[in-house]
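# Need the 3D shape of this:
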Amino acid sequence: MALKVSSVYSQSLQIDSINLFISEQAEKFHIPGIAACVIKGDEIVWSKAYGYADIETEKPMSTESVINIASISKTITATAVMQLWEEKKLDLNADINTYLDFDVRNPQHPKTPITIKQLLTHTSSIADGSSLKIGFECGDPTVELKDWLRAYLATDGKYYYPDENFHQKAPDSLREYSNVGFGLLGLIVQEVSGMPFHEYVRLNIFEPLKMNNSGYFLNEVEEDELATAYLYLGPLQRNLNHFDKKILPYFNPYCHYSFWNYPDGLVRTSVQDLAKFAIAYMNDGTFKEKQILKKETIDFMMSPQLNEKINADKDQGLCWFQSPSLFPTWYHGGSDPGVSTRMYVNKEDKISVIVFQNANEDNSFFIIRKLYETFK
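Model prediction:
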């Protein structure tokens, strides 16, 4: 009995330490709200939220609060691509023009095809030009995905600026992060499947995983659960409680925005819902007997894909990145106006950690590390 009491006491101290650490992070980096969870095996073993989902209404952040998770969304786009690959409906090494009704070529290297694998590993030579910012707007996208990408990538497109939209180096000779590339992957899924990209994801990923409050567009999620994204504008008054409503003048709330290139970063979901996706990746592609990918496919995605010449750390998988500090964990992070997110998945030890913040300070790694080291 004494040992059991000691164990409970030790666990309580660990939780107190976590609460104190996350509260300090919130104050130091001016984060209105934080939601996090730790998953082991096939269940959440710890989850908690701190602060506000909305400061003005004093709505508390919860693990069911929904935010756009920015570039973590790319792991879902990659999952959709690999589902079609498993079905032999696309070839990772094929010219992407095989699947499009307009041609995409780097104008500096017009004879060199761009492949799906290059899009998945950020080696396509497609760059994020200044036109990418035009697509940000309040509400849902007002321009169709295909129309946007055609305008950006086709030689007669409205936003076709060769020097901005493409790198000088040839495909497969440079790794440079590309949001546009993942928008293009979403379009390929759309073209190959014959349905809008967001519908494909809903039917083939969200519904099988019972991610019931997840989607890309505002009408796909519960409005009452939406968290507000914030930009911090001024000094925090240290004599005030960090989560006091009086700090509102220091934070600028963003609208619930979207962008035309939405497959690269517009998944709206909660920590509770995304945990189901992480569980599937840790358990050979399966969540509650629903399989979204084969084990072999996940092993393939979570393995180094590039040579040392263009990826010295050998940390680039298919979409996923390998963490050098939490080996052998694979992860993806996200950052967009007013949001910062991270998801780490260790499929060998079957532990995953997720952190959402409704501010775009990139401190969430420190929280991830604290939780990972506490629960591993």
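
# contacts, neighbours, all on C-alpha from now
Fine.

# tell me the secondary structure for residue 277?
Under the three-state scheme (DSSP: H, G, I helix; E, B strand; the rest coil), residue 277 adopts helix.

# And it, how far from residue 363?
Separation of residue 277 from residue 363 (C-alpha to C-alpha, to the nearest Å): 23 Å.

# More neighbours: which of the two?
Between residue 277 and residue 363, residue 277 has the larger neighbour count (other C-alpha atoms under 10 Å), namely 22 against 18.

# correct me, but the more buried one touches residue 209?
Yes. Taking contacts as C-alpha atoms under 8 Å, residue 277 lies within contact range of residue 209: 6.8 Å.

# who touches both of the two?
Contact criterion C-alpha atoms under 8 Å, 6 or more residues apart in numbering; residues shared by residue 277 and residue 209: residue 287.

# what residues are up against residue 345?
Counted by C-alpha under 8 Å, 6+ apart, residue 345 has contacts 278, 281, 282, 329, 330, 331, 351, 352, 353.

# ok, now which ones touch residue 82?
293, 297.

# let's go with 7 Å and repeat that
Counting by C-alpha atoms under 7 Å, 6 or more residues apart in numbering, residue 82 makes contact with nothing.

# Shouldn't it be within a helix?
Yes. Checked against three-state DSSP, residue 82 lies within a helix.

# What separation is there between it and residue 181?
Distance, residue 82 to residue 181, by C-alpha to C-alpha: 15 Å.

# can you pull out the helices in the stretch 201-350 of the chain?
Using DSSP state H, counting those that start in this stretch, the helices assigned to the stretch 201-350 of the chain run over residues 271-282, 295-301.

# looking at those, which is closest to residue 155?
Comparing the helices of the stretch 201-350 of the chain by their distance to residue 155 (C-alpha to C-alpha), the top pick is helix 295-301, with 32.3 Å.

# which residues sit against the closest one?
So helix 295-301 is contacted by 281, 284, 285, 317, 318 (C-alpha under 7 Å, 6+ apart).

# Swap in 8 Å and give it another go.
Outside of helix 295-301, the residues within contact range by C-alpha under 8 Å, 6+ apart are 82, 86, 281, 283, 284, 285, 317, 318, 319, 320.

# and what of stretch 176-191?
Applying C-alpha under 8 Å, 6+ apart, the external contacts of stretch 176-191 come out as 74, 77-78, 80-81, 84, 96, 99-100, 116, 119-120, 122-128, 132, 145-146, 149, 196-197, 200, 261-264.

# for comparison, sequence B:
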Amino acid sequence: MKILKAVTAVLLSLVMIAGVTPPVSAASSTYYVKILSKDVNIRSGPGTKYKIIGKTGGAGSFNYLGAQFDDFDILWYKIEDGKSFTGWVSSDVSRRYLRKAAKPKIPLPEEYESDGTAFSDIEKVVHDTALASNAVGVQVAAIRGSDGKIFDWKYGYSKYGEKDIGNATKIRTASISKVAVAICALQMQEQGIIDINKKISNYWGKKMPKSISLATLLTHTSTLRYLSMQTDAEKILKQLTDKSSYIDGKVGSSSSWMYNNYGSAVAAATLDVASGNILENFAQVNLFGPLGVDMSFFAGRIEKQSRLATLYEADHGVELLPSEAKYILPDGEPGNNAGNYIGGMTGSARDVAKMFYMLANDGKFKKQQILSPESVEKMEKRYFTATENGGKFKQALVLRYGADRYGTGGVYYHTGNAYGVIALASYDPETKNTVVILTTGASHERDDDGVYKVCSEIADAVYRNIDKIEEVKAE
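Alright, predicted model coming up:
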């Protein structure tokens, strides 16, 4: 993906283009940048292609002047040392924080008391779990399989201390994005555009060292290395045709399983190249549009930009501002947007719940058959058992299957973790109950299944109580 190169000055809501920079005092009065490693390189511009002009040395923090994405979609901060020396540092090794004087003074949340109803019992778990995990904001949506009614719960802020999170707040969904990529792949297969089991070299037009397919990319068994993300099709193709881009091992084998963001990005780029269109456009027509959701792989394409949330890390450092997210837009050239398809999908928990509920109902949402039952069956096929972060699961096509979870016989799910977002989207294939949790600023602690505790504890409460909810607060 190539993001429009616009630098934002948060306090003034200005865009710094072609050297137009807000006054230092204006920007630095709100934020500062903390360096997370020793001797970080300071460069003359936002990206590694720019000259190194110094190092941070022992300095722990700098004044913040602005931010800009580089060609690889990494955010860089423009900093100043208080002595008029300015430069740029990568957000990979630094973090932006609100200055103490700029932090809103907010009272401690009051203890939530349930009124004894199932809905309120869940509300208490959401409140208590969010508080225990130190979350800034939590958004929960569930769809009951028996009648299709939607329920929502929320906690905290979309902008810390200033703007409450709402049911329609738009949050980056991180790796849950990959589920939408897989759905689109199967839709393209239904339309005769691709075959997920054919070699992707058929679509790229060049021979590759190994016979990898979309299916092996989407089950993390392609044997591709975890390579640096590229932002145009030519560079991706160069990697794919290089023998050194692959590890030893049999393509498609469980022994070759390695969770791989790069491989997922290649899958998305392949869909671009095969269709001659960008996947975002295809998804709007074939997936997001039919679901009736304001959701996109690119935050800048969200129709109601005022609903974008500020994203916070677990230590409440600011990861991404709405004024920056609005410049996350697609390149119109197929194959040039791979990076954002694997983590950039932005929407509400309710939006994501509708997508997962569609899968739970054999590809049907309301009266529309968005994906065929046969394709859903392909997506749910359990290939083998994989282990990650201390937990075991069955690997399906992007989806994972966890048996005996949350009081159910098992759920299909995917987690997300990026830009401070911790997330879980899931459905029970038997009851068709669907639960989605999106959070910002929460702890990264995991449970015994390798799932983030802030999400799994809430999911457990919802699955165990959703069928007990009476006719209140439902759509």
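
# TM-score for the pair, please.
Scored against TM-score structural alignment, normalised by the length of structure 1, the superposed chains reach a TM-score of 0.78; 324 aligned residues with a C-alpha RMSD of 2.7 Å.

# okay, the helices of the stretch 201-350 of structure 1 in a markdown table with distance to residue 188 of structure 1 next?
As requested, the helices of the stretch 201-350 of structure 1 are arranged in a markdown table below (distance: least, C-alpha to C-alpha, whole Å):
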| stretch | distance to residue 188 of structure 1 |
| --- | --- |
| helix 271-282 | 22 |
| helix 295-301 | 18 |
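
# winner for burial among these?
Comparing the helices of the stretch 201-350 of structure 1 by mean neighbour count (mean count of other C-alpha atoms under 10 Å), helix 271-282 ranks first with a mean of 24.

# what about it, how far off from structure 2?
Averaged over the aligned pairs, helix 271-282 of structure 1 sits 1.7 Å from structure 2 after superposition, using mean C-alpha distance after the TM-score superposition for structure 1.

# picking that back up, counting neighbours, which of the contacts of helix 295-301 of structure 1 comes out on top?
Using other C-alpha under 10 Å as the neighbour test, the contacts of helix 295-301 of structure 1 are led by residue 281, with 26 neighbours.

# can you tell me which residues contact residue 335 of structure 1?
69, 70, 71, 341, 360, 362.

# can you check residue 418 of structure 2 too?
Counting by C-alpha under 8 Å, 6+ apart, the residues that residue 418 of structure 2 touches are 174, 175, 343.

# tell me which of those is nearest to residue 145 of structure 2?
Set against residue 145 of structure 2, the nearest of the contacts of residue 418 of structure 2 by C-alpha to C-alpha is residue 175 (24.5 Å).

# Structure 1: which residue goes with that closest one?
Correspondence of residue 175 of structure 2 to structure 1, assessed by TM-score structural alignment: residue 71.

# Contacts only, for its match.
Residue 71 of structure 1 sits next to 264, 265, 266, 332, 333, 334, 335 when contact means C-alpha under 8 Å, 6+ apart.

# Now residue 124 of structure 1: which helix or strand?
Residue 124 of structure 1 is part of no helix or strand when elements are defined by DSSP states H and E.

# how about it, what does it touch?
For residue 124 of structure 1, the contact set (C-alpha under 8 Å, 6+ apart) comprises 114, 115, 118, 170, 171, 172, 174, 175, 181.

# Just the closest of those to residue 138 of structure 1, please.
Taking C-alpha to C-alpha as the measure, residue 138 of structure 1 sits nearest to residue 181 out of those, at 22.9 Å.

# Now do the same for that closest one: its match in structure 2.
Using TM-score structural alignment, the partner of residue 181 of structure 1 in structure 2 is residue 263.

# swap in residue 304 of structure 1?
Mapped onto structure 2 by TM-score structural alignment, residue 304 of structure 1 lines up with residue 382.

# Could you measure from its match over to residue 16 of structure 2?
Following C-alpha to C-alpha, the distance that separates residue 382 of structure 2 from residue 16 of structure 2 is 49 Å.

# repeat for residue 145 of structure 2
From residue 145 of structure 2 across to residue 16 of structure 2, the span is 49 Å (C-alpha to C-alpha).

# Excluding chain neighbours, what is closest to the residue mapped onto residue 55 of structure 1 from structure 2?
Following TM-score structural alignment, the counterpart assigned to residue 55 of structure 1 within structure 2 is residue 160. Nearest in space to residue 160 of structure 2, with sequence neighbours left out and distances taken as C-alpha to C-alpha, 6 or more residues apart in numbering, is residue 136 at 6.5 Å.

# number of nearby residues for that neighbour?
By the criterion of other C-alpha under 10 Å, residue 136 of structure 2 has 27 neighbours.

# And it, what's its match in structure 1?
Using TM-score structural alignment as the criterion, the counterpart of residue 136 of structure 2 in structure 1 is residue 32.

# wait, its match sits on residue 53?
Yes. If you go by C-alpha under 8 Å, residue 32 of structure 1 and residue 53 touch, sitting 7.2 Å apart.

# Which residues are in contact with each of the two?
Residues touching both residue 32 of structure 1 and residue 53 (C-alpha under 8 Å, 6+ apart) are residue 358.

# so what's residue 181 of structure 2 up against?
Applying C-alpha under 8 Å, 6+ apart, we find residue 181 of structure 2 in contact with 268, 341, 342.

# Check which residues of the strand or helix carrying it are buried.
Under the criterion of DSSP H and E, residue 181 of structure 2 resides in helix 177-190. Across helix 177-190 of structure 2, burial judged by 16 or more other C-alpha atoms under 10 Å covers 177, 178, 179, 180, 181, 182, 183, 184, 185, 186, 187, 188.

# repeat for stretch 15-35 of structure 1
Within stretch 15-35 of structure 1, the residues that count as buried by 16+ other C-alpha under 10 Å are 18, 22, 23, 25, 26, 29, 30, 31, 32, 33, 34, 35.

# Next: stretch 349-366 of structure 1.
Buried residues in stretch 349-366 of structure 1 (16+ other C-alpha under 10 Å): 350-365.

# Which residue is the nearest non-sequential neighbour of residue 230 of structure 2?
In space, residue 230 of structure 2 comes closest to residue 236 once its chain neighbours are excluded; the distance is 6.0 Å by C-alpha to C-alpha, 6+ apart.
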